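Participant: can't give you the sequence, but here's the structure:
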């Protein structure tokens, strides 16, 4: 594990990971705008269209690229020295990615369905605020993960394998005479 691919392949994997991650953030930003528009408009027709658009953006953009971001990130971890649990910044990004996918599925996804049902009946969604601000929370998580990728804070985790110090050769254990 660690150095399993060449420079060009690693660059391609980084490109794919960055592209799908930025796409995920962009689609999330579109959902924030749609949810805020639906939550603050007086027009029942606009609300209905906004909630249906969120559902479409989720189904055709957010879900596929969220899993592409997760898969490409894990693949990068497995073929580069960063590892999955060697550095805190990588581990936090992994946990946040899974958390955002779960939150989007079981929280935001449910609120989208509730909002579509309410708008079909011609009433305001009882979860309009939760949907709009929940989508904004995802953007905050995306921005934090982007910062983690740039800053790489906190050093190694306790699960990181010990690396030999430069200039020191490992000493072979001595067998006890007996």
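Facilitator: In hand now; what should we look at? Keep in mind the model is a prediction, meaning the values are calculated, not measured.
Participant: please count neighbours and contacts with C-alpha atoms only from this point.
Facilitator: Noted.
Participant: for the residue nearest the centre of the chain, give me its contacts.
Facilitator: Closest residue to the average C-alpha location of the chain: residue 97 at 3.2 Å, with Cα atoms, centre = their mean. For residue 97, the contacting residues are residue 70, by Cα atoms under 8 Å, 6 or more residues apart in numbering.
Participant: if I look at it, how far off is residue 19?
Facilitator: 15 Å (Cα to Cα, to the nearest Å).
Participant: what does residue 162 give?
Facilitator: From residue 162 to residue 19 the distance is 33 Å (Cα to Cα).
Participant: have a look at the two and say which one is more surrounded.
Facilitator: More crowded of residue 162 and residue 19, by other Cα atoms under 10 Å: residue 19, with 15 against 8.
Participant: what kind of secondary structure is that one in?
Facilitator: helix (DSSP: H, G, I helix; E, B strand; the rest coil).
Participant: quick one: it from residue 66, how far?
Facilitator: 11 Å.
Participant: quick one: the strands in this protein?
Facilitator: Counting by DSSP state E, the chain has no strands at all.
Participant: what ranges do the helices span in it?
Facilitator: 7-40, 44-57, 63-79, 88-103, 109-120, 128-151 (DSSP state H).
Participant: format those as TSV; extra columns: distance to residue 170.
Facilitator: Formatted as TSV, the helices of the chain follow (distance: least, Cα to Cα, whole Å):
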stretch	distance to residue 170
helix 7-40	29
helix 44-57	55
helix 63-79	25
helix 88-103	27
helix 109-120	54
helix 128-151	32
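Participant: closest one to residue 172 among these?
Facilitator: Nearest to residue 172 among the helices of the chain is helix 63-79 (29.2 Å), distances taken as Cα to Cα.
Participant: now the closest one: buried residues?
Facilitator: By neighbour count with 16 or more other Cα atoms under 10 Å, helix 63-79 contains the buried residues 63, 65-70, 72-79.
Participant: what about versus this one:
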């Protein structure tokens, strides 16, 4: 891969990962606002925003991050399955995207409905503290992926075998 092309893909990769991290921070802020807001209408609005607008930008940035990471892996010396740190990053990304689809997305209509009930003045009926778990898990995994990108630990998955003596 040419240097200019690699740099473009790297910028896209960093931007999508940054967006993903920012969305996770937004989720944490909306959960905190929903739990600690000074009025029922603000708390309800935070939950409604969380339920309506969070999962699809998060999944989009995660998938862009995955695609750009795969392109970078295929086009650079790191490859996709040559180094442990690259494999761990791929597993983290696929795992988080799967969690978004299978765990986060299906619960968002419930969160939206809950926000509408809170805004209408109804008493809390679900444990909103469980909503802190997705941003904690995701931010931890994305921080690990960032550290792996910088430090590149662990070496190769499979060492090249040295050629033995000839026949």
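Facilitator: Structure's in. What do you need? Just so you know, these numbers come straight off a predicted model, no measurement behind them.
Participant: where does the TM-score land?
Facilitator: Remark: TM-score between the superposed chains equals 0.85 [TM-score structural alignment, normalised by the length of structure 2]; 162 aligned residues with a Cα RMSD of 2.1 Å.
Participant: just to revisit the earlier point, among the helices of structure 1, which is nearest residue 158 of structure 1?
Facilitator: helix 88-103 (9.2 Å).
Participant: now do the contacts for the counterpart of residue 90 of structure 1 in structure 2.
Facilitator: Aligning on TM-score structural alignment places residue 90 of structure 1 opposite residue 86 in structure 2. Contacts here follow Cα under 8 Å, 6+ apart; on that basis residue 86 of structure 2 touches 73, 78-80, 148.
Participant: can you tell me which of those has the most neighbours?
Facilitator: residue 80 (20 neighbours).
Participant: residues in contact with the spatially closest residue to that one that is not a sequence neighbour?
Facilitator: In this structure, residue 80 of structure 2 finds its nearest non-sequential neighbour in residue 73, 4.8 Å apart by Cα to Cα, 6 or more residues apart in numbering. The contact partners of residue 73 of structure 2, by Cα under 8 Å, 6+ apart, come to 79-80, 86.
Participant: same check on residue 76 of structure 1?
Facilitator: Residue 76 of structure 1 sits in contact with 10, 13-14, where contact means Cα under 8 Å, 6+ apart.
Participant: just the buried members of the residues you listed?
Facilitator: Buried among those (16+ other Cα under 10 Å): 10, 13.
Participant: same list, the contacts of residue 76 of structure 1, but as JSON lines with distance to residue 42 of structure 1 please.
Facilitator: Shown next, in JSON lines, are those (distance: Cα to Cα, whole Å):
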{"residue": "10", "distance to residue 42 of structure 1": "50"}
{"residue": "13", "distance to residue 42 of structure 1": "45"}
{"residue": "14", "distance to residue 42 of structure 1": "44"}
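Participant: now do the aligned partner of residue 19 of structure 1 in structure 2 against residue 21 of structure 2, distance only.
Facilitator: Matched across to structure 2, residue 19 of structure 1 falls on residue 15, judged by TM-score structural alignment. According to Cα to Cα, residue 15 of structure 2 and residue 21 of structure 2 sit 10 Å apart.
Participant: count of neighbours near residue 46 of structure 2?
Facilitator: 27.
Participant: cool, and the one 10 residues further on?
Facilitator: Residues lying near residue 56 of structure 2 (other Cα under 10 Å) number 13.
Participant: ok, now residue 56 of structure 1?
Facilitator: 12.
Participant: aligned partner of it in structure 2?
Facilitator: Using TM-score structural alignment as the criterion, residue 56 of structure 1 maps onto residue 53 of structure 2.
Participant: how far away is its match from residue 47 of structure 2?
Facilitator: 10 Å.
Participant: and if you look at residue 14 of structure 2?
Facilitator: 29 Å.
Participant: how close does whatever residue of structure 1 lines up with residue 76 of structure 2 sit to residue 104 of structure 1?
Facilitator: Under the alignment (TM-score structural alignment), residue 76 of structure 2 pairs with residue 80 of structure 1. Noted for residue 80 of structure 1: a distance of 29 Å to residue 104 of structure 1, by Cα to Cα.
Participant: what do you get for residue 148 of structure 1?
Facilitator: Distance from residue 148 of structure 1 to residue 104 of structure 1, by Cα to Cα: 21 Å.
Participant: cool, and residue 86 of structure 1?
Facilitator: 27 Å.
Participant: more neighbours, those two?
Facilitator: Shown here are residue 86 of structure 1 and residue 104; by other Cα under 10 Å, residue 104 has more neighbours (21 against 18).
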